[in-house]
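*Asks:* Show me how the following folds:
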Amino acid sequence: MKKEEVVEQGVHNYSAAEEYVWPADEKVMKKLEWFQDQKLALMMHWGPYSQLGIVESWALSDADAEWSRTGIDWEVSGEEFKKQYRDLNKTFNPIRFDPEQWADIAADAGMRYLIFTTKHHDGFCMWDTKYSDYKITAEDCPYHTGKYADICGHLFEAFRKKGIGIAAYFSKADWHVDNYWAKGYPRGDYMWRGPSYVPAEHPEEWANFVRFTENQIKELASSYGQIDIMWFDAGWVCKQSGQDIQLGKIIDEIRKWQPGMLCADRTVGGSYENYITPEQCVPDEPPGVPWESCITLGTSFSFAYEDEYKSPREVINLLVDIVAKGGNLAINVGPQPDGRLPKGAQNTLKGMGEWLRTYGNAIYETRACAPYKRGNIAFTKKRDTIYALEMFPDEKEPLPESIWIPYDGKVEDVTIMGSGEKAVFEKKNGGIMIHNLPTDFETPIARVYEMKI
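*Replies:* Down below sits the predicted model:
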């Protein structure tokens, strides 16, 4: 079934797996294997909007004002509101930003790749672009003299040094550039997600926007080292405008010097959506194609004051559910306006890393394995090993002394991960029964059984 493009309160749906197009380029296919090995990404939405703790970009869209402008005491007209939002660049000064510290935290948490917002829909650029003055390095932004002013450059390099892959998030919509939300058209000042004009009726305006977008994408891909993934948001730019930004041509050219680079043209489908991207949800069944769920660690993608963060137990349960269905988890953390990562988020990331250091072999480089997930038991596979992960979402749940694992394939031996003990097991009822499991300790996040086949 084809999924319609729906964006509700800033949250997107995702492309139908049945319409997925496998790449013909062998280097892209090889990179897809790399992608499916990684399993865990740190996603970050960061920009001037973090100063107010509001949702990123959407408050600029008059069509989305009802839900996106709540909680802000700005008793002004819509136009004044938008002006004040756009002027947030003049006070954005993240003087406590330390890219190497971020990279250390990510590595300790078990992250394998970074998805960073180089530019969200509001058009503010977190790199030293030559094609816009609305950027972190502009003279009207106080951080332009900062040690790490070209944020993307320093951040990408710090993460690469830790062996963490780089995905550059880029919004195809730009609500700051004149060629997208242009003045003097029938829409007037009332704006929405799409361009302020009909591109087919104003081809020169649209051509200027396409040229601007192409220049920025190529700039990121040519000036900031190896980019493993270009992650494109705002699929409506083409779908609802009825026009193309010629992304395929741009990516083909970039792949001449970034061979195999993945392209996540999310919600658009076709040969340049190399993997699908459910947002704030997990598919009920394994899609059978490469995929990645982007889910917030807190309550929103952007930083929110006094936010509440998921516990390590919640995130690991989420990760296992996703990996068992063949996907990756991109867990989003919104940095503070001063450049630090929130303490609550850091605590969860630390707990995730502690668990993954013991049980990561059951997660990384694995593939989906039937029966995928039954009740609280999930399965992954790596070469001649099946991992059965017995999950405990409730920390007060009593530990059973015995467990029946619903796997009916051949099993040579079973090891309890963490302790390294060999388990005594028997084939029973089309599965494996393990007895005499220890129950004299606090309920873990999971018990993991390594089954040699």
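*Asks:* Please make it C-alpha for all contacts and neighbour counts, starting now.
*Replies:* Noted.
*Asks:* if I look at G194, how far off is V11?
*Replies:* With the distance defined as C-alpha to C-alpha, to the nearest Å, G194 ends up 16 Å from V11.
*Asks:* same check, this time on S50
*Replies:* 18 Å.
*Asks:* neighbour-wise, which of those two wins?
*Replies:* S50 (23 against 11; other C-alpha atoms under 10 Å).
*Asks:* can you give me the helices in the stretch 251-400 of the chain?
*Replies:* Along the stretch 251-400 of the chain, the stretches classed as helices by DSSP state H, counting those that start in this stretch are 312-324, 343-359.
*Asks:* Mean neighbour count and distance to V198 added to those, as TSV?
*Replies:* Below are the helices of the stretch 251-400 of the chain laid out as TSV (neighbours: other C-alpha atoms under 10 Å; distance: least, C-alpha to C-alpha, whole Å):
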stretch	mean neighbour count	distance to V198
helix 312-324	23	40
helix 343-359	18	43
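*Asks:* how much space between K135 and Q51?
*Replies:* From K135 to Q51 the distance is 16 Å (C-alpha to C-alpha).
*Asks:* So these two - more neighbours on which side?
*Replies:* Per other C-alpha under 10 Å, whichever of K135 and Q51 has more neighbours is K135, with 25 against 20.
*Asks:* So which bits of the longest helix out of those in the chain are buried?
*Replies:* If you go by DSSP state H, the chain has its longest helix at helix 203-223. By neighbour count with 16 or more other C-alpha atoms under 10 Å, helix 203-223 contains the buried residues 205-206, 209-210, 213-217, 219-221.
*Asks:* Show me the helices in the stretch 1-150 of the chain, by range?
*Replies:* Per DSSP H, counting those that start in this stretch, the stretch 1-150 of the chain carries helices over the ranges 26-38, 65-68, 78-86, 99-108.
*Asks:* Please give the structure of this sequence too, so both can be compared:
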Amino acid sequence: MSALNKIDMNMKRFLLFFVALTTFFSVNAQTKTDASVMNDFMDKRFGMFIHWGPVSLRGTEIGWSRGDQVEVEDYDNLYKEFNPVLFDADAIVKTAKDAGMKYLTITARHHDGFCLWPTAYTNFNITNTPYKIDIVGALNEACKKQGIKFCIYYSVLDWHHPDYPIHSSKNQTIDPKSDMNRYLIYMKNQLKELITKYDPYMLWFDGQWEKPWTDEMGKDLYAYLKQLKPTIITNNRLGKEFAAMENKNIDASKMIGDYDTPEQVVGKLNMQTPWESCFTICNQWAWKPNDKMKSLKQCLEIISKTAGGNGNLLLNVGPMPDGRIEARQIERLKEIGDWLKINGEAIYGTLGGPYQPNDDYATTRKGNKIYLHVLNTNLAKLSLKTIPGLKVKKAYLLNNQTVNVEQKDAISLQLPSHQTNQSDYIVVLELNGNAENIPVIK
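*Replies:* Sure, this is the predicted structure:
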């Protein structure tokens, strides 16, 4: 072997070692998001989720109706008709702000693979629709103007992409022509593009439950994102450990990401692991004509129970094919915002607990105050367990109306009768010490 060939061989060995070392550190460097960043996120408590894309033309569910309610060929060509001429990013962000929401998350790419931004890595994107305008960019700019944190949803799976091994929710057969390594490069390119162009506050992943995706891929991607933007927040759907719709108890040490994601259910009271429940304002995630909408009382109970469990709420709307949010949904969101203008003190910047939320009440706390969210407004009296070492000095509504309280073997409250059959209301319990240090009372 010549000296030149030896140098080439040594160089190859060095490069292989370097690649292996880089991969090892990227997969194992699980540097979690700074606590101050996470505290800021959890203080916000309430955000808007938006599920939207060409599928709104059919009124069926985004991603999941492909090859089910809508033929694959039809579904994959809907983008050629997608022209939401009444889309107004400023109006949508104002709707979120008026609802009391502090952040907004848009489905930049759902399971169907269609991209709402002009990505350089696939033609299956907004540029090739009749509309052509960058929807992700427009929402980002509107959020910046109105002081709302901008966040991006990105699906781990992509049934449309030839290199992702599964091409249908109904048929989980692995495509032998697919190439998961090439697909991972595609994902990283797109995510780098999204972070570079839009600098999102948070990334919301989904679709990691399918067999082709592994926890090792999730760890590698999490580390990659942290290299691109150290302060980026991600949910835990880069890995298999998540509460999901079953609201499972999870092992936080196995979680890949910064917070847990119960779906269509209020998460359990947890003072250690951050979490965010996502709910639809109607039944379907994407827009559906005449979809049944949640009542104001249902929405407020979800908000109170979520904050009472020490979590955030991401409430979803699905714009119509023309780009507008339905007027009835806007009205419901405004009603929530009106309630929060009066009662937001008991939601934003609070801790959950110390009592477990139930169907009658939930509690949040801040400083020396416990905020009692009365959910069952037909109650005339309410009894709470006493707090070891602390006493209730006084009780009152947020409008300063006095509430009669006695503390002996229990904390007994005489609730105001005029609140019967009204929306949830808040009773403030002012203590003679710090409410934030109270252990959870079971």
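*Asks:* excluding its backbone neighbours, what's nearest the alignment partner in structure 2 of S311 of structure 1?
*Replies:* Residue pairing (TM-score structural alignment): S311 of structure 1 is matched to S295 of structure 2. Distances taken as C-alpha to C-alpha, 6 or more residues apart in numbering place R332 nearest to S295 of structure 2, at 7.9 Å, with adjacent residues excluded.
*Asks:* how close does that neighbour sit to K292 of structure 2?
*Replies:* Applying C-alpha to C-alpha, the value for R332 of structure 2 to K292 of structure 2 is 13 Å.
*Asks:* got the contact list for the aligned residue in structure 1 for E335 of structure 2?
*Replies:* Counting by TM-score structural alignment, E335 of structure 2 corresponds to G351 in structure 1. Neighbouring residues of G351 of structure 1 by C-alpha atoms under 8 Å, 6 or more residues apart in numbering: 109, 312.
*Asks:* what about 6 Å?
*Replies:* For G351 of structure 1, the contact set (C-alpha atoms under 6 Å, 6 or more residues apart in numbering) comprises P312.
*Asks:* now do F150 of structure 2
*Replies:* Applying C-alpha under 6 Å, 6+ apart to F150 of structure 2 gives the contacts 103-104, 140, 200-201.
*Asks:* Alignment lookup: it to structure 1.
*Replies:* Residue pairing (TM-score structural alignment): F150 of structure 2 is matched to I166 of structure 1.
*Asks:* Between helix 203-223 and the helix or strand containing that match, find me the angle.
*Replies:* In this assignment (DSSP states H and E), I166 of structure 1 forms part of strand 165-171. Orientation note: strand 165-171 of structure 1 sits at an angle of 160 degrees relative to helix 203-223 (axes from the mean of the first three to the mean of the last three C-alpha atoms, to 10 degrees).
*Asks:* nearest to L247 of structure 1, of the helices of the stretch 1-150 of structure 1?
*Replies:* Comparison of the helices of the stretch 1-150 of structure 1 against L247 of structure 1 by C-alpha to C-alpha identifies helix 26-38 as nearest, at 16.1 Å.
*Asks:* Now the closest one: buried residues?
*Replies:* Using 16+ other C-alpha under 10 Å as the test for burial, helix 26-38 of structure 1 gives 28-29, 31-32, 35-38.
*Asks:* Take these and lay them out in TSV including distance to K422 of structure 1.
*Replies:* Putting the buried residues of helix 26-38 of structure 1 into TSV (distance: C-alpha to C-alpha, whole Å) gives the following:
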residue	distance to K422 of structure 1
V28	40
M29	38
K31	36
L32	35
F35	32
Q36	30
D37	27
Q38	28
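*Asks:* which among these gets closest to T415 of structure 1?
*Replies:* The closest of those to T415 of structure 1 turns out to be D37 (C-alpha to C-alpha; 22.8 Å).
*Asks:* The equivalent of that closest one over in structure 2 - nearest residue in space that isn't next to it in sequence?
*Replies:* Residue pairing (TM-score structural alignment): D37 of structure 1 is matched to D43 of structure 2. Closest residue to D43 of structure 2 apart from its sequence neighbours, by C-alpha to C-alpha, 6+ apart: G349 at 4.1 Å.
*Asks:* Give the aligned equivalent of the one you found in structure 1.
*Replies:* For G349 of structure 2, the aligned position in structure 1 is E365, judged by TM-score structural alignment.
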